[in-house]
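S.K.: sequence first, then the predicted structure:
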Amino acid sequence: MAHHPEQGWSLLCNGVLLFEDTGELLPDGRVIAPHRPMGGVQVMTAA
């Protein structure tokens, strides 16, 4: 896993690029559009 918050992205161990705006680029080239929650602050924790 590579984490680059200064650039707004992280590379997960499964090859997914995860962007700060919640968008994703999958290893096969598919794109998942950003899906920010409406209102409030989202807190994420690592398992």
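M.R.: Received the coordinates, thanks.

S.K.: hey, let's count contacts and neighbours off CA atoms from now on
M.R.: Fine.

S.K.: which parts of the protein are strands?
M.R.: 2-4, 9-11, 17-19, 24-25, 31-32 (DSSP state E).

S.K.: rebuild the ones you listed as a markdown table, extending it with mean neighbour count and distance to residue 39.
M.R.: Below are the strands of the chain laid out as a markdown table (neighbours: other Cα atoms under 10 Å; distance: least, Cα to Cα, whole Å):
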| stretch | mean neighbour count | distance to residue 39 |
| --- | --- | --- |
| strand 2-4 | 11 | 25 |
| strand 9-11 | 17 | 22 |
| strand 17-19 | 19 | 19 |
| strand 24-25 | 18 | 21 |
| strand 31-32 | 12 | 20 |
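
S.K.: below is structure B, check it against A:
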Amino acid sequence: MCRHKSPCPAAMAPDREQAEVLGRDSVLGWALLCNGVIVFDDTGCLLADGQIIAPHRPVLAGAPA
């Protein structure tokens, strides 16, 4: 789907959320990425094939688990 000179990560790639934002609705809390992924403000994702990625937050070094 991506037509950028340096292609965005594919929807199934681990770094999928690094793709360019095509559209955003800050009231509803989501963004549509170039690779077809919808990223929600709670860090969950919806892939183009309907697969749901649960919210995930990065673990900071030295932070309690």
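M.R.: Structure's in. What do you need? This is a predicted model, so every value here is computed, not measured.

S.K.: count the residues that sit near residue 12 of structure 1.
M.R.: As a burial measure, residue 12 of structure 1 scores 12 neighbours (other Cα atoms under 10 Å).

S.K.: confirm for me that it is in contact with residue 18.
M.R.: Yes. Between residue 12 of structure 1 and residue 18 there is a contact under Cα atoms under 8 Å: 7.3 Å.

S.K.: which ones are touching residue 19 of structure 1?
M.R.: Contact analysis of residue 19 of structure 1 by Cα atoms under 8 Å, 6 or more residues apart in numbering lists 8-10.

S.K.: again, only this time at 6 Å
M.R.: Applying Cα atoms under 6 Å, 6 or more residues apart in numbering to residue 19 of structure 1 gives the contacts 8-9.

S.K.: quick one: map it onto structure 2.
M.R.: Correspondence of residue 19 of structure 1 to structure 2, assessed by TM-score structural alignment: residue 40.

S.K.: got it, and residue 3 of structure 1?
M.R.: Match for residue 3 of structure 1 (TM-score structural alignment): residue 24.

S.K.: which residues does its match contact?
M.R.: 30-31.

S.K.: quick one: it from residue 49 of structure 2, how far?
M.R.: 20 Å (Cα to Cα, to the nearest Å).

S.K.: equivalent analysis for residue 36 of structure 2, please.
M.R.: From residue 36 of structure 2 to residue 49 of structure 2 the distance is 9 Å (Cα to Cα).
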